[in-house]
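Engineer: Fold the following and give me the result.
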Amino acid sequence: MSDWHSWAAIAVFVGTYALIISEKVHRVAAALGGAGLMLAIGATDDVSAFYSQDSGIDWNVIFLLLGMMMIVGVLKKTGLFEYLAIWSVKKAKAKPFRVMAMLIIITAAASALLDNVTTVLLIAPVTLLVCERLALPVAPFLIAEVLASNIGGTATLVGDPPNIIIASRAGLNFNDFIVHLAPLSALLTLVLIAMCRFLFRKSFRYDEDRAAEIMELEEKEAIRDPRLLIQGLSVLALVIVGFVLHPVLHFEPSIVALLGAGLLVAVSTVQTGEVLAEVEWPTLAFFAGLFIMIGGLIDTGVIGEVSKALANAVGDKEQGGSMLILGASGILSGVVDNIPYVATMAPITADLVHSLGGDSDHVMWWALALGADLGGNATAIGASANVVVLGIAERNGTPISFWQFTKYGLVVTAATLLISAAYIWLRYFTLG
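Structural biologist: The predicted model follows:
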């Protein structure tokens, strides 16, 4: 890493990250500015930024978000989210903590079958309406759901994009993730609920008058366009089936989402302009800038050097190595988006597994998956779902600051990584 490009790329990334944290510059402006500087100093170029699978913009993520945002935009016009908001509040007897617990469980379960970004896109509108009805602060509920989405996404191959990369490199299938990670994901979801009871205790204000008003509402009356609702839910169901059958159909989630969005716009009477107006364009721009900046770190060899140093530290010690990969991945994924990190670390992990004799339980891979997936909860930009929810909150007039998210995310990340370390140690080295 003697090339000046490497040090310049680090300086640009650190400076941009500092601006995002300080919030003196809007995060979209900071990310796009940082991307421009990466291109200007030659840390990356237009070919790498726009066409490289390893170090360019992850168009699968961008177009997955675009497609799902369009579908959600159509569903908003049906009254579905108002229906779900009233239904969930009534089921929870309008008790704020019960509502949060219910939303956490729904989010974690959905994130295991869909992906965490799609899940928060569907759950966030319901949450905004629930909080409005009960006069509750929005931020704690949205933050809890993001944390739940990243935890739930660890359970399956399709739950979080890094898992797909790991499965491809390690030769793992859908059932392998269910057997090895789903039990831990369920446990961590329960731990998250217990932690939220403490972390957000000041937010659970019970308003008897508002609760009584909601309990008297008839949720069916919230549906404004039954025909459009049937069309929207039918397309959404097809999209979900496409996501779940990814190992069989081999269609990327982005393709499935775009096909679904196109089909829904074609069969419904909703104007295309109305649908596109619901898309969170600043969020997509932020992701593009972030991917280009990280691509600069990859192209200049910075991330590769970090990964190799980690591999050298592991050596031939499987137990200590798995713990080191878990911890280091958790820390790095809180700073660098976990998708390019895992893409860089996967071949190095494969070499480690080979040098250690094959590793029949794939413990190194599970450590990498847990560290990358759970580490994304650490900061406001650690995972795609985090950025999406921050964009939704800002658009709805209830912005969540970097530090407001991160002060809770760090606590939850530390707790879940410690429990994951204990799980790995017990299952693969003590009981296994």
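
Engineer: switch to C-alpha atoms for all contacts and neighbour counts from now on
Structural biologist: Noted.

Engineer: residue contacts, the residue nearest the centre of the chain?
Structural biologist: Compute the mean C-alpha point of the chain, and by C-alpha atoms, centre = their mean the closest residue is Ala385, 3.2 Å away. Ala385 makes contact with Asn116, Val117, Val120, Val146, Ser149, Asn150, according to C-alpha atoms under 8 Å, 6 or more residues apart in numbering.

Engineer: Ok, Gly321 next?
Structural biologist: Ala313, Val314, Gly315, Met364.

Engineer: Near the third one, how many other residues are there?
Structural biologist: It stands for Gly315. Gly315: 13 surrounding residues under other C-alpha atoms under 10 Å.

Engineer: Spatially, and excluding backbone neighbours, which residue is closest to it.
Structural biologist: Distances taken as C-alpha to C-alpha, 6 or more residues apart in numbering place Gly321 nearest to Gly315, at 7.3 Å, with adjacent residues excluded.

Engineer: here's the other one to compare against:
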Amino acid sequence: MTAIALVVFLAAYVLIATEWTHKLLAALGGAGVLFALGVTDPDHAFYSQETGIDWNVIFLLLGMMIIVGVLRRTGVFEYVAIWAAKRAKGSPLRVMILLTLITAIASAFLDNVTTVLLIAPVTLLVCDRLGISPVPFLIAEVMASNIGGTATLIGDPPNIIIASRSGLTFNDFLIHLTPLVMIQLLVFVLVLPRLFKGSFAADPDRVEDVLRLNEREAIQDTRLLIKCGVVLLAVFTGFIGHAIFHIEPAVVALLGAGLLILISKVPTKDYMGSVEWQTLLFFAGLFVMVGALVKTGLISDLARAVGNATDGKPLLATMLILVVSAVLSGIVDNIPYVATMSPVVLELTKNVTDPAHAHALWWALAAGADFGGNATAVGASANVVVIGIALRAGHPISFWEFTRKGVVITAITIIVSAPYLWLRYFVLS
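Structural biologist: Just a heads-up that it's a prediction; the model follows:
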């Protein structure tokens, strides 16, 4: 069964990467083959938290897509787009830096997917106003969201899993990972001009037109905007305080969407038309295939091999976990990977006497898994969502177009992370 699950996953991955067929067909086809061959079953695929579809991700996406669909009617995205372009004085590079920093900061306090769902419409509008391709901007923003989400316990789902296994607190993540993320963002901003060289030429006439615009005139429905603002504030409060309220972010998003539909009375076709159904189904198929790898024990075997290869040396273990986590998280979703790897790290920490060295193992897992999500187009949930939005807007992003940039950024972030972990936990501790 393990061999079958691996072959089906690799075949689907090749189809997605080469774009020989639509990624949705590859994902659902792969899931269908696994069901037909008995590698997985409805109990494992639909009801298991470890090996099944992550319904929290699916319904979080659905709820936020509906909220964004209602919010779009207010004109607020036009407002933010014009505001950002004017603050950047029409410079596409400055616009990219501004939007990526906003995305990174927001991703530290909100789910990455929620952040990119909110920032992508703004990006599409500002690029349309300036007459430039939004593709480099969308890629840069989703990478910034994966980097920024590493900073806090709630910024990325793998961090929540790590915290529950290790006993680390919200403040621990702030103290240990936020400084690393700040360094990564500085390096990321410096790399942007070279990474997207040739993407910053705007029509001077279009720039002048944008600078003459009054962003306040973009707001089309003030009353609806106020209603959306109240609901979004409540939703964001729920996201940030979900550990206190014991309400899953997906439930918060669905409640917010339902409340906004109720009080806004927006026509059904307006908000349902904003739902990226292909993206949701793609996620479902991908979760089934990755869940089959977890069910057959393949991911667990890989994780334990990493633990055995370290031979009780904390520094070697830290660097190996960092690199392997980055590589595997670029191939499979980092949530099931971290869920499988965290017990292995926990076992490793039991044999480490120095608390700083033990902490280093957990931070290596978090950094590798979170930063590794940038490596490929399917490495993180936010990547898939942005690619779906871009396709729907008429600006398709190919698997390799994303991955060529993503591998570079992942390599840079891991190279920066390695000396940070070494210096802070093995030299200065």
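
Engineer: Quick TM-score on the pair, please.
Structural biologist: In this superposition the chains share a TM-score of 0.98, using TM-score structural alignment, normalised by the length of structure 2; 428 aligned residues with a C-alpha RMSD of 1.0 Å.

Engineer: circling back to that earlier point, ok, and the residue nearest to Gly315 of structure 1, which helix or strand is that part of?
Structural biologist: helix 318-333 (DSSP states H and E).

Engineer: Also Ala211 of structure 1?
Structural biologist: Counting by DSSP H and E, Ala211 of structure 1 is part of helix 208-215.

Engineer: re earlier: now which residue in structure 2 aligns to the residue nearest to the centre of structure 1?
Structural biologist: Aligned against structure 2 by TM-score structural alignment, Ala385 of structure 1 finds its counterpart in Ala382.

Engineer: Gly33 of structure 1 now?
Structural biologist: For Gly33 of structure 1, the aligned position in structure 2 is occupied by Gly29, per TM-score structural alignment.

Engineer: Over to Ile214 of structure 1?
Structural biologist: Under the alignment (TM-score structural alignment), Ile214 of structure 1 maps onto Val210.

Engineer: Only the buried residues of the helix or strand just after the helix holding Ala211 of structure 1, if you could.
Structural biologist: Using DSSP H and E, the next helix or strand after helix 208-215 of structure 1 towards the C-terminus is helix 226-244. By 16 or more other C-alpha atoms under 10 Å, the buried positions in helix 226-244 of structure 1 come out as Leu228, Leu229, Gln231, Gly232, Val235, Leu236, Val239, Ile240, Gly242, Phe243, Val244.

Engineer: any idea what the last one aligns with in structure 2?
Structural biologist: Val244 of structure 1 maps onto Ile240 in structure 2 when the alignment is built from TM-score structural alignment.

Engineer: Distance-wise, check the residue nearest to the centre of structure 1 relative to Pro140 of structure 1.
Structural biologist: In this view, Ala385 of structure 1 and Pro140 of structure 1 are 15 Å apart by C-alpha to C-alpha, to the nearest Å.

Engineer: again with Gly330 of structure 1
Structural biologist: From Gly330 of structure 1 over to Pro140 of structure 1 (counting by C-alpha to C-alpha), the distance is 23 Å.

Engineer: These two: who's more crowded?
Structural biologist: Gly330 (28 against 21).

Engineer: List the contacts of the more buried one.
Structural biologist: Contact analysis of Gly330 of structure 1 by C-alpha under 8 Å, 6+ apart lists Leu370, Gly371, Ala372, Asp373, Leu374, Gly375, Gly376, Thr413, Leu417.

Engineer: Structure 2: which residue goes with the second one?
Structural biologist: It stands for Gly371 of structure 1. With TM-score structural alignment as the criterion, Gly371 of structure 1 matches Gly368.

Engineer: Pull the number of nearby residues for the closest residue to Ala285 of structure 1 other than its chain neighbours.
Structural biologist: Closest residue in space to Ala285 of structure 1, ignoring its immediate chain neighbours: Val28 at 6.6 Å, by C-alpha to C-alpha, 6+ apart. Each residue near Val28 of structure 1 was counted by other C-alpha under 10 Å, and the total is 19.

Engineer: any idea which element Val28 of structure 1 lies in?
Structural biologist: Assigned by DSSP H and E, Val28 of structure 1 falls in helix 27-40.

Engineer: Need the contact partners of that helix.
Structural biologist: Contact with helix 27-40 of structure 1 is made by 9, 12-13, 16, 19-20, 44-46, 282-283, 285-286, 288-290, 292-293, 296, as judged by C-alpha under 8 Å, 6+ apart.

Engineer: Mind reading off the mean deviation between the helix or strand following that helix and structure 2?
Structural biologist: As assigned by DSSP H and E, the chain's next helix or strand after helix 27-40 of structure 1 is helix 46-51. With mean C-alpha distance after the TM-score superposition for structure 1, helix 46-51 of structure 1 departs from structure 2 by a mean of 0.3 Å once superposed.

Engineer: tell me the average deviation of the helix or strand following helix 46-51 of structure 1 from structure 2 after fitting.
Structural biologist: Helices and strands here follow DSSP H and E; after helix 46-51 of structure 1, the next one along the chain is helix 59-76. For helix 59-76 of structure 1, the mean deviation from structure 2 after alignment is 0.6 Å (mean C-alpha distance after the TM-score superposition for structure 1).

Engineer: Nothing else from me, thank you.
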